[in-house]
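>>> Have a look; sequence and predicted model below, questions after that.
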Amino acid sequence: MNSPHEQQSTDTDLRRRWNELASEVRHHRDLYYNQQPEITDAEFDELFRALQRLEEEHPELDVPESPTAEVGAPVPEGSTFDNVEHPSAMLSLDNVFDESELRDWLAKVPGERYVTELKIDGLSINLTYRDGVLVQAATRGDGRVGEDITANAKVIEDIPHELRDVEGIPVPSLLEVRGEVFIAVEDFAEVNDARQRSGGKPFANPRNAAAGSLRQKDTAAVKERRLRMICHGLGASEGFSPELQEDVYQALEAWGLPVSPYTQVVDSADDVIERVRYWADHRHDALHEMDGLVIKVDSRASQRRLGHTSRAPRWAIAYKYPPEEVRTRLLDIQVGVGRTGRVTPFAIMAPVRVAGSEVERATLHNQTEVKRKGVLIGDEVVIRKAGEVIPEVLGPVVEKRTGEERPFIFPTLCPACGTRLAPQKEGDADWRCPNTRSCPAQLSSRLESLASRAVFDIEALGEKGALDLIRRGILSGESELFSLQLEDLETSAVYTTAKGAVNAAGKKLIEHLEQAKHTDLWRVIVALSIRHVGPTAARALAQRYGSLPAIREASVEEMATIDGVGSVIAESVAEWFTVEWHRDIVDAWAAAGVTMEEDRSDAPEQVLEGLTVVVTGSLEDFSRESAKEAIIARGGKAAGSVSKKTDFVVVGANAGSKETKARDLGIPILSEAQFHVLLASGAEGLEGSEESPEEG
């Protein structure tokens, strides 16, 4: 048992630790809401959780003035906007960070149904309508008092100045709507480009861009920033008493307010977990940045019964996904050489966990980007990981510099073969190694690429195997690949046992090479590593000409007229075939039995010729790739985005912004059953089917 003196010392230490953490949380919270953040969201979450844990372990520290009991941040002194009081408190959300925590919350807050919706990474806004007319728009502030940004809100196209009357759902005399203002991912690059052209510093991310835009006094400049808004809640209201959260969103949409296309009502805790897992894999499918999934009890009566704490409702929770933007130390910048000779600088970093995995490399694109971003070796840098691609360095944390950092000097010679580097043509940002044929780095990259699942799918040929075959002199070029025999592998270090016999991986390699010979013509075209030629152009060429010899003889003018090819790709294809060692690859592969012409004996009828089809959401009978293949095989164009040129949009489960855009443009929308009809009989078949396309 501690003596009174020891207990007093312990209490003092605890109080000091609490004061330090509380001060840090307040400081960084203020920067996040009112200025420029110094730490990442994930680092702030950890600070906040540390303070919460300290208060849970020592309840005497859990005082009303703690940051853990507060919402947002007070309006900064010197704000150029007037202070306004919200008609009702604008609360925040509590967070959970793993499935175990979420299941605990679901067990404590049982509901007959839950509403799941994306947690938008934007800026919170509060709209107040009286008799259907927008009278006030305000930032969250501290949850009670925010900044009056009504003038700026009125130039955001998504925000109606007046609500529309709907039969059966009268507009309330008072309606307080909560939402999030954001810049769509697809608009962010253009917003940044415009900002740089006018001499401004680029925004680090869409959230910062939205926050900075909404706090401008120049409404014309605000309008140029392409701000959007989605409503996600209700504050005070008079004359509106919905029974369900779902009813709230249906009414808001009916009155002309924007609601999320990604919201879904589910019936059980297991369904909630399924939605969490789904969006963990599809977080980049949304039109906006998102960092979590919000779960709400659907019943409004249950919401009132559960109530709220001083800062958050008890009937809602935010599941936060692992961070995709973190900070680490830039230890070095090196360069890699790709399959087309492009030399790409990449960052070597102190290992850091981002988006659920540990990384220590990140791309820097090219030497121009290194200069533009202003990163120095030794900098603390912000990195971002999107999807499954290699992370990207966004920029340095300049205020953390010590003076010991040094600039990166781009090499003049290829690090793999020593050849002098240069742009392929004047004005190119990328520098390349011109030793295309025999540069080990380029050759091994080409072998890796053609062995990938999307091309020949040679599972036994990876990075180590490709480098080994080149370094041991077993292959001097890809032309020899399909002539490999088991005995050729006996000098390999990767494909042999300790006793020198060909191992299981070597035998598998030879088997896979034999299988790969019998594939689609378009895959063979992609495997040739012709600059600019990816799957779309390769499919178009294969479909038009039917064989590699025919493509080889085709004119640039003729190829340029093919949809999906164009003049740049046509010139690249024609130029590729002028090189003797390129033609040797084709001849050697042909001699080894690799597919050189399309087998059209069982090709489906070209019922989709001239039609552009977009598939969105999850289909039961098709993966995204197989749906695309089915469209292309029938002569159609499988587009990735919806435009006025789109003929049909096929909508599966959890479709998002593409369905919304199709409806806005009036494009016919098909179910999966109708998609089967379209593939079998074309557009004419739909006219005779039991269900006609839904008009968008």
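Alright, I've got the coordinates.
>>> contacts, neighbours, all on C-alpha from now
Fine.
>>> Check for me that A50 belongs to a helix.
Yes: the assignment for A50 by DSSP: H, G, I helix; E, B strand; the rest coil puts it in a helix.
>>> ok, it to G338 distance?
Separation of A50 from G338 (Cα to Cα, to the nearest Å) stands at 44 Å.
>>> Tell me, how many residues neighbour I120?
Other residues lying near I120 total 25 when counted by other Cα atoms under 10 Å.
>>> give the contact list for it.
Contacts of I120 were listed using Cα atoms under 8 Å, 6 or more residues apart in numbering, and they are 180, 182, 288-292.
>>> Could you point out which of these is nearest to A662?
Set against A662, the nearest of the contacts of I120 by Cα to Cα is H288 (17.7 Å).
>>> From S92, how far out is the residue lying closest to the closest one once chain neighbours are set aside?
In space, and not counting its chain neighbours, H288 is closest to A184: 4.7 Å by Cα to Cα, 6 or more residues apart in numbering. Distance, A184 to S92, using Cα to Cα: 23 Å.
>>> Which parts of the stretch 251-400 of the chain are strands?
264-266, 290-297, 316-320, 325-337, 342-354, 357-363, 380-384, 392-396 (DSSP state E, counting those that start in this stretch).
>>> Serialize those strands to a markdown table and add fields for mean neighbour count and distance to S213.
As requested, these are exported to a markdown table (neighbours: other Cα atoms under 10 Å; distance: least, Cα to Cα, whole Å):
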| stretch | mean neighbour count | distance to S213 |
| --- | --- | --- |
| strand 264-266 | 17 | 30 |
| strand 290-297 | 23 | 19 |
| strand 316-320 | 22 | 25 |
| strand 325-337 | 20 | 21 |
| strand 342-354 | 20 | 28 |
| strand 357-363 | 17 | 29 |
| strand 380-384 | 22 | 22 |
| strand 392-396 | 22 | 20 |
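>>> okay, pairing it with this:
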Amino acid sequence: MSATSEDRRRAESLRERILYHNHRYYVLDDPEVPDAEYDRLVRELKQLESEHPDLVTPDSPTQRVGAAPRPEFREVRHAIPMISLDNAMSDEELVDFHRRVLSGLPGSDDPLYVAEPKLDGLAISLRYEGGVLVLAATRGDGTRGEDVTHTARTIPSIPLSLIGEDRPEVLEVRGEVYMTRAGFERLNAEILQRGERPFANPRNAAAGSLRQLDPRVTARRPLRFCCYGWGELSVSPEATQQAMLQRLAAWGIPISRELKVVTGLDGCRDYFEGLGRRRESLDFEIDGVVFKLDRLADQVRLGATSHHPRWAIARKFPAQEEMTRVEAVEFQVGRTGAVTPVARLQPVQVGGVTVSNATLHNMDEVVRKDVRIGDTVVVRRAGDVIPEVVRVVAERRPADARQVMLPSHCPVCGSDVIRPEGEAVARCTGGLFCPAQRKESLKHFASRKAMDIDGLGDKLIEQLVDLDWIHEPADLYGLTRERLVHLERMGEKSAANLVAALERSKETSFARFIHALGIREVGETTARALAERFDGIEPLMRARVEDFVQTRGVKGVGVETANALHAFLAEHPDLELSGDLTEWLAGLGIRGLTRARAEALAERFGDLDALRAAELEDLYLNSRRLVEGVGPVVAAHIAGFFAQDHNREAIGRLLAAGVRWDSGSETRDQAPAQPLEGKTIVITGSLSQPRDAIKSRLQQLGAKVTSSVSRQTDYLLAGEDAGSKLDKARGLGVEILDETALSALIDRLSQTNPGVTS
């Protein structure tokens, strides 16, 4: 059937769009659409050309691979074309491939296939002559690629020379340059610290790193290479794909550790499903599995088309990324009060699941990705991970796209939403009142180190909340034996014991009561410090940030600049002001004293005499803690909590229910000093135990565990692959410990103070 004019227009439009996206993907390393969208365009064009062969043109994207090389790299022509693999997007298409193999190999019932992960990176060719690497080239359009020898040589996993006495005179190795997930995260963290735009995914990062004009840039990137095949070869290959890959490995070429020979269609299916289950646990991105006939003689018999071999196929996983539209952004309140932006999406299929919501994590991410209501976005879903918005397709932004604004009040309870300076997460301050936080706040209130209500476990609290019997802590003290006895698995004795435990818990200590309120970052140690500092709950509720932290100095001025200015003024007591104070200060040439800082100092002091009279601590921004363990961030949490009428009213109802303490109970309640009490520790890198377990142990030993390194950090506990935090700690002079050194420190501190418990 001949093509209509509409068919011709559609085919031409598809070619133009595919060629455009080829250029974005293969040449610029900056794809505009996810792989699933690109695959749909190619499949539609293939279908159209299959139905109407007269539409096929020599320059159609279906007749070649990729795009032309970038002009700043020398062009390389591949002696043997690097053709691409055909894709199987479903099990039915894998079955069709297997059937075609069987029809091309009469008498073969269950052929052997070599299976390996399809790495999501950049395909390259490595040419060795006399055992020495002489050329590295990208695949490009399959016939012509780009010379990247200068950057490929910097990748540690690419051998500069082959090993073994039987190495061939000429060997062309083909494989993938990729980046591990851990390496990608470290690289993006470093890029963000420099204020630059991060890479969208490990594939882009690998491609962008390899295509650098300066090999020193590539050398700093965590790239790896994995071989999956070969091209020109001056010796006879082995009889099978598996044996030949093992021979390449013997010459020092890295191959996949997941490589496996499987039998027939069932073997392919089992490997695909098994690797799919482990996909998210791998430390590298894959988008499918490649199956190749194992016997090279069979590969030769089946041959290839102009753009893909008939003896191999890539079975693709369901698309993890898709494009859709942001219809609205709402804010959810989590069990700890975190206020999280959630994108409401035009429903789209991602990885076989309909996705209509995706997390935006926090407002920092919203701003960094510049997500707006009405935008077209790329959404990613990996395994059971909550779908997330990866990036905005800026070219499709409508004129009426609206910016996302953080709400000032909790969408659930109406309490203030605060976002302390330096923190990414905004939080609802209605901890004792907010329904979204109800179960967690009640569990914390009843816990052993808080009000210590024996018998009131998590499941019982969830049951009481689900029955709508309790809404806040004071409601617990209204529970009666007669009512409790009707609960599931609650007999007369259990009900009576719980009522008695509730009555006992009313007699507590002020420190325990403060801890039980669940104020963010106010643990046992800080609660004791607050109990010692304030005479009772009323003075504590009236306290403001300045009652916890005394701030001095000028914002924006650091200690080094302040020291230099203070010393200069002391060394030149007779120097007089000439003209405007801002301009005079900026013209002194003191290192770090920019015009903006000079302006801030002039605004704060007004004249030179006042500036001379100032103490050093008045010049740079600094703070003094009036309560041990309470810095500016914790002070903001405390003041924000007690500023809410809901929380003060909930406390009033607890006191009315009979909760009480006396001044003498504080001394009895205090636990012995801990070996790490007063120490601030940051954890980074891979350690011998889960991070949460280590954090919990450190907190039990009295330490404050924070997520970011600062001048207040005492120690950095660093495991393997410690990234930017390690560099920052070194720059600030923070003591760095491994797990062995930490244990030695705890033992030493415990021996220094026999009263501590470790």
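Received the coordinates, thanks. If you're wondering where the values come from, they're calculated on a predicted model, not measured in any experiment.
>>> of all the strands of the stretch 251-400 of structure 1, which lies closest to R552 of structure 1?
strand 342-354 (24.9 Å).
>>> Number of residues surrounding the residue nearest to H288 of structure 1?
20.
>>> hang on, the earlier thing: which pair in the contacts of I120 of structure 1 spans the largest distance?
Counting by Cα to Cα, the most remote pair of the contacts of I120 of structure 1 is F182 and G292, 15.2 Å apart.
>>> Quick check: the gap between the residue nearest the centre of structure 1 and G356 of structure 1.
With distances taken as Cα atoms, centre = their mean, the residue of structure 1 nearest its centroid is H284 (3.1 Å). From H284 of structure 1 over to G356 of structure 1 the distance is 15 Å, taken as Cα to Cα.
>>> which SSE is A221 of structure 1 in?
Taking DSSP states H and E as the criterion, A221 of structure 1 maps to helix 219-224.
>>> Mean per-residue distance, the helix or strand following that helix versus structure 2.
Following helix 219-224 of structure 1 in sequence order, the next helix or strand is strand 227-238 (DSSP H and E). Compared with structure 2 after fitting, strand 227-238 of structure 1 deviates on average by 0.9 Å (mean Cα distance after the TM-score superposition for structure 1).
>>> In strand 227-238 of structure 1, which residues are buried?
Using 16 or more other Cα atoms under 10 Å as the test for burial, strand 227-238 of structure 1 gives 227-235, 237.
>>> Structure 2: which residue goes with Q264 of structure 1?
Under the alignment by TM-score structural alignment, Q264 of structure 1 pairs with K260 in structure 2.
>>> Its match and A115 touch, don't they?
Yes: under the criterion of Cα atoms under 8 Å, K260 of structure 2 makes contact with A115 at 5.3 Å.
>>> Surely T139 of structure 1 is in contact with T150?
No: counting by Cα under 8 Å, T139 of structure 1 does not reach T150; the two are 9.6 Å apart.
>>> Where do the strands of the stretch 601-750 of structure 2 begin and end?
Ranges of strands in the stretch 601-750 of structure 2, per DSSP E, counting those that start in this stretch, are 622-625, 660-661, 680-684, 704-706, 715-718, 735-737.
>>> still on that earlier bit, when you align them, which residue in structure 2 goes with the residue nearest to the centre of structure 1?
Under the alignment (TM-score structural alignment), H284 of structure 1 maps onto E280 of structure 2.
>>> List the contacts of that match.
382-383.
>>> let's go with 7 Å and repeat that
G383 (Cα atoms under 7 Å, 6 or more residues apart in numbering).
>>> how much space is there between it and I286 of structure 2?
9 Å.
>>> Equivalent analysis for A729 of structure 2, please.
For A729 of structure 2, the distance to I286 of structure 2 - Cα to Cα - is 34 Å.
>>> For the lengthiest helix in structure 1, which residues meet the burial criterion?
Ranked by number of residues, the top helix in structure 1 under DSSP state H is helix 4-34. Buried positions in helix 4-34 of structure 1, judged by neighbour count with 16+ other Cα under 10 Å: 14, 18, 21-22, 24-26, 28-30, 32-34.
>>> so what does the helix holding A221 of structure 1 touch, helix or strand wise?
Under the contact definition 3 or more Cα pairs under 7 Å, 6 or more residues apart in numbering; DSSP states H and E, helix 219-224 of structure 1 sits against helix 150-153.
>>> give me that answer again for 8 Å
helix 150-153, helix 206-214 (3 or more Cα pairs under 8 Å, 6 or more residues apart in numbering; DSSP states H and E).
>>> tell me the SS of T551 of structure 2?
Classified using three-state DSSP, T551 of structure 2 is strand.
>>> er, L443 of structure 1 I mean
helix.
>>> Quick check: the gap between the residue mapped onto it from structure 2 and A656 of structure 2.
Mapped onto structure 2 by TM-score structural alignment, L443 of structure 1 lines up with R438. From R438 of structure 2 across to A656 of structure 2, the span is 20 Å (Cα to Cα).
>>> Looking at the two, which is more packed in?
Neighbour comparison, R438 of structure 2 and A656: the larger count goes to R438, with 23 against 11 (by other Cα under 10 Å).
>>> In contact with that one: list those residues for me.
The contact partners of R438 of structure 2, taken as Cα under 8 Å, 6+ apart, are 335, 431-432, 465, 471-472.
>>> hmm, back to that, can you tell me how far the equivalent of the residue nearest to H288 of structure 1 over in structure 2 is from Y25 of structure 2?
Using TM-score structural alignment, the partner of A184 of structure 1 in structure 2 is T180. For T180 of structure 2, the distance to Y25 of structure 2 equals 20 Å [Cα to Cα].
>>> and what of R595 of structure 2?
Separation of R595 of structure 2 from Y25 of structure 2 (Cα to Cα): 44 Å.
>>> go on, S408 of structure 2?
From S408 of structure 2 to Y25 of structure 2 the distance is 41 Å (Cα to Cα).
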